[in-house]
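Participant: Fold the following, please.
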Amino acid sequence: MELNIVMASGVVFPYGLATTKRRRYMVDYMNVQGVECHVLVLRHQVKSQNPLKGMYGDCDYIDISYLLNEGKIFQYYHQGKIFLKKWFNSDKKNVVVCDTKVEFWDYPIIRYAYSLGYKIVYDQVETDYNTKGTNNSIKTKIHFLLTGKVSRRAYKWSDGSFVISEALKEQNLKAYPPQKMCILPNSTPILEKTKKQFFSNPPTILYSGTFAKKDGVEYLLKAFLLVQKKGYSCRLIMTGKGQPSDMKVLELVKDNPDVQYKGMVSDRELVETLLNCDILTMTRENSKFSNYGFPFKLSESLATGNPVIATNVSDVGKYVKHMESVYLVQPECVEEIANGIIYYLENPQNALQIGQNGLNVMKKHFSIEGVGKKFIDFLVNI
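Facilitator: Model prediction:
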């Protein structure tokens, strides 16, 4: 039976950060395969650069979050129900794919979709948002506590879940034994344009992403300073941002002329930066939050063909091998991160080959085609 898929969550679309890209690449696959799909953007708490409605390929999308932000609660629910009813196709299997957490203000909309006959599936990419590895305010912790209760209630009557890691799968199987599960990694397009032949002079290291405690930026900065202290010439570029309290970590390198912080950049500039830098990094710490999720930046970094330094958290070690497809380090270990940087600096040709091997790993495990097929096959069979 053919599918009709509605992605309904508080994730901006089509352009944004990691979770948006995860959604967009799924839609890319569906557009190519001719699968009917729609995106309903529910309330989100990030600034979106996207129009409130439009087309992304053959997929139409509508953002109704502004209604709730303006206090127009009844209009918010009314519009959500209108589009769910409009998009329902009685000749196809109808599926709503929701985000990890279910906000209490969105629960009635998802429940309405269920009453119409949609299958309800969750795409879980994190565990408890208040767990170790987060740095939330008291207000945010209370909010996530309530959201967690709503989400657990919603999972119980859902038809299945995508999960991003083995740990999340085990957590769900214990809590909801009958539920169907599918481990679905992140996907990414191939970003490499031409095979790199040599490093820049001086070589450039890149960190790109958020600056939350889970990201382990502190360990990377200390490792970079240690490498410089040992007499190696290199530069560090950083993109992205975090909460004001998280950004204090940059004080470690505030007077360092070899460190450049660019802030948030566009998708296009990010890809250019990923390709132009020589050594890419993913240095998540050893926390429950890190080990139940999976770093989007790893698959994206591998897609460039550049050498990557990665911490061995979550399922990372199941996809990549030390000194073969990445330089794999233990989390929260400044010395190991520094050793990885030094190895790449001293062995640039070996580093470039490791980068190419990493690109092959990306093609095997994280391609849009491979992950997209897994996504569709699971939904067909629920």
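Participant: from here on, contacts and neighbour counts on C-alpha atoms
Facilitator: Will do.
Participant: what distance separates stretch 5-23 from the middle of the whole chain?
Facilitator: In terms of C-alpha atoms, centre = their mean, to the nearest Å, the centre of stretch 5-23 is found 10 Å from the chain centre.
Participant: Let's compare: structure for the following, please.
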Amino acid sequence: MNSQKRKKKYDIIVVTRESFPIGMAGTNRIISYLKPLYEKNLSVKVYITKPHKEINILSKETKGIFEGIHFEYTNNTTVWPSKGKKLKKLQIVVSSYFNIIKKLYADKPAIIITYTNDFFSISLLLLFRIFLKYRLIIEETEYPKILTKSVTKSKTIQKIHFYIYRKVNGLLVITKELETYYRSIGVKNIFVLPMTVDFSRFQSLEIVNKENFFTYVGGTGGFIRDGVLDIIKAFNKFIETNPNYKLLIVGPIDENIDITKEIYQFVQQNSLSQIVIFTGPKKSIEIPAFLIKARGIVMAPPKNFDSGGFPTKLGEFLASGTPTICTKVSDISEYLNASNSFLVNAGDVEGICNAMNDIVSDPEKSQRVGMEGKVLASIIFNAKTYLPDFIKFINE
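Facilitator: Purely as a prediction, here's the structure:
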């Protein structure tokens, strides 16, 4: 890290609202690049600035160290009071902002990376950069949220957001498409760090015999984006000739949203309740076993990603070595082909079903494709591949 007049306690702090150290794709993304930085003898820490709804609680410790990464919930709780009074919720939000600054004065970071869509906290960090002399990097895995909200009718609000993007020390993005967009609004210092995987999560597992199930990992948050209803419809066709298989949907479930109700209705109408299994939330350390034991992994986004992003979970699917079925949307075809995955057209339920049949009918080919996917992920989706340039970027 660059020398500073004031002694720095931490080289890098990530500010996020993701659950930590146990969570879903966002959590794994943060871990995937902080661990290699820690292994390079850099001190790293994560601030989690908002507790989580009861349905999404995966982490229960409010502070600690996870594989060298220090972490701390700024409100000293992991639970958001969903049924609490508005005043209580307001108190948590306000105290969170106050505690961020208080902790920054104590932790004295050289660099802050934000992984959050909370633009008020980013604005606050930009303001206090004047006094605390850290470098501020924003990570964006999609287009600005401001473009999808009603306040976008205010050109002034948009200009403020774009001004902040230009004033921070750099922008970390996940795709070339996002790099092109953010350069178009005047951001100059941009680094493309593709979707990254923490491969150590898979290395400690022994080779296991495959079991008769396909799986999707992601929970309610990805039900629409990842085409889970299409996956279930395809599986319903698949079991007509393969009745001994199950489909596991792994991740937290919100039963009150429309897509979940629609999926549950389809499952019940087609008598799939004992065959399509909703496991509920699982700890991060449990996910690799689901992926490795599965006969195949499926995600089926029905259209290009409007966000300009990339499916962060796809890298983990490939890293497991299990053959992966995916639709050809956005940048996916730039990385995947028939040698390392089973690609189908978006919205093609019959194609997904056929891919499932291909996987179970030719185990040797499936194993070969799965291993090729793993090799691809170990290079393209490995933070260590980009580490020298990444360290240079955050220090420039």
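Participant: how about the strands in the stretch 51-200 of structure 2?
Facilitator: Assigned by DSSP state E, counting those that start in this stretch, the stretch 51-200 of structure 2 shows strands spanning 63-66, 69-73, 109-115, 135-140, 170-173, 190-192.
Participant: Throw those into a markdown table and include distance to Ser32 of structure 2 and mean neighbour count, thanks.
Facilitator: Formatted as a markdown table, the strands of the stretch 51-200 of structure 2 follow (distance: least, C-alpha to C-alpha, whole Å; neighbours: other C-alpha atoms under 10 Å):
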| stretch | distance to Ser32 of structure 2 | mean neighbour count |
| --- | --- | --- |
| strand 63-66 | 12 | 15 |
| strand 69-73 | 11 | 21 |
| strand 109-115 | 13 | 24 |
| strand 135-140 | 14 | 22 |
| strand 170-173 | 14 | 24 |
| strand 190-192 | 15 | 19 |
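Participant: Which one of these lies nearest to Ser339 of structure 2?
Facilitator: strand 190-192 (25.5 Å; C-alpha to C-alpha).
Participant: Counting by contacts, list what the closest one packs against.
Facilitator: Where contact means 3 or more C-alpha pairs under 8 Å, 6 or more residues apart in numbering; DSSP states H and E, strand 190-192 of structure 2 is packed against strand 170-173, helix 176-184.
Participant: Ok, which of the ones you listed comes nearest Thr49 of structure 2?
Facilitator: strand 170-173 (19.9 Å).
Participant: how big's the offset between that closest one and structure 1?
Facilitator: For strand 170-173 of structure 2, the mean distance to aligned residues of structure 1 following superposition is 1.1 Å (mean C-alpha distance after the TM-score superposition for structure 1).
Participant: Figure out how far that strand is from the centre of its chain.
Facilitator: 16 Å.
Participant: Also stretch 258-274 of structure 2?
Facilitator: The answer for stretch 258-274 of structure 2 is 26 Å, by C-alpha atoms, centre = their mean.
Participant: do stretch 317-325 of structure 1 as well
Facilitator: For stretch 317-325 of structure 1, the distance to the chain centre is 20 Å (C-alpha atoms, centre = their mean).
Participant: Show me what counts as buried in that stretch.
Facilitator: Buried residues in stretch 317-325 of structure 1, defined by neighbour count with 16 or more other C-alpha atoms under 10 Å: Val320, Lys321, Met323, Glu324, Ser325.
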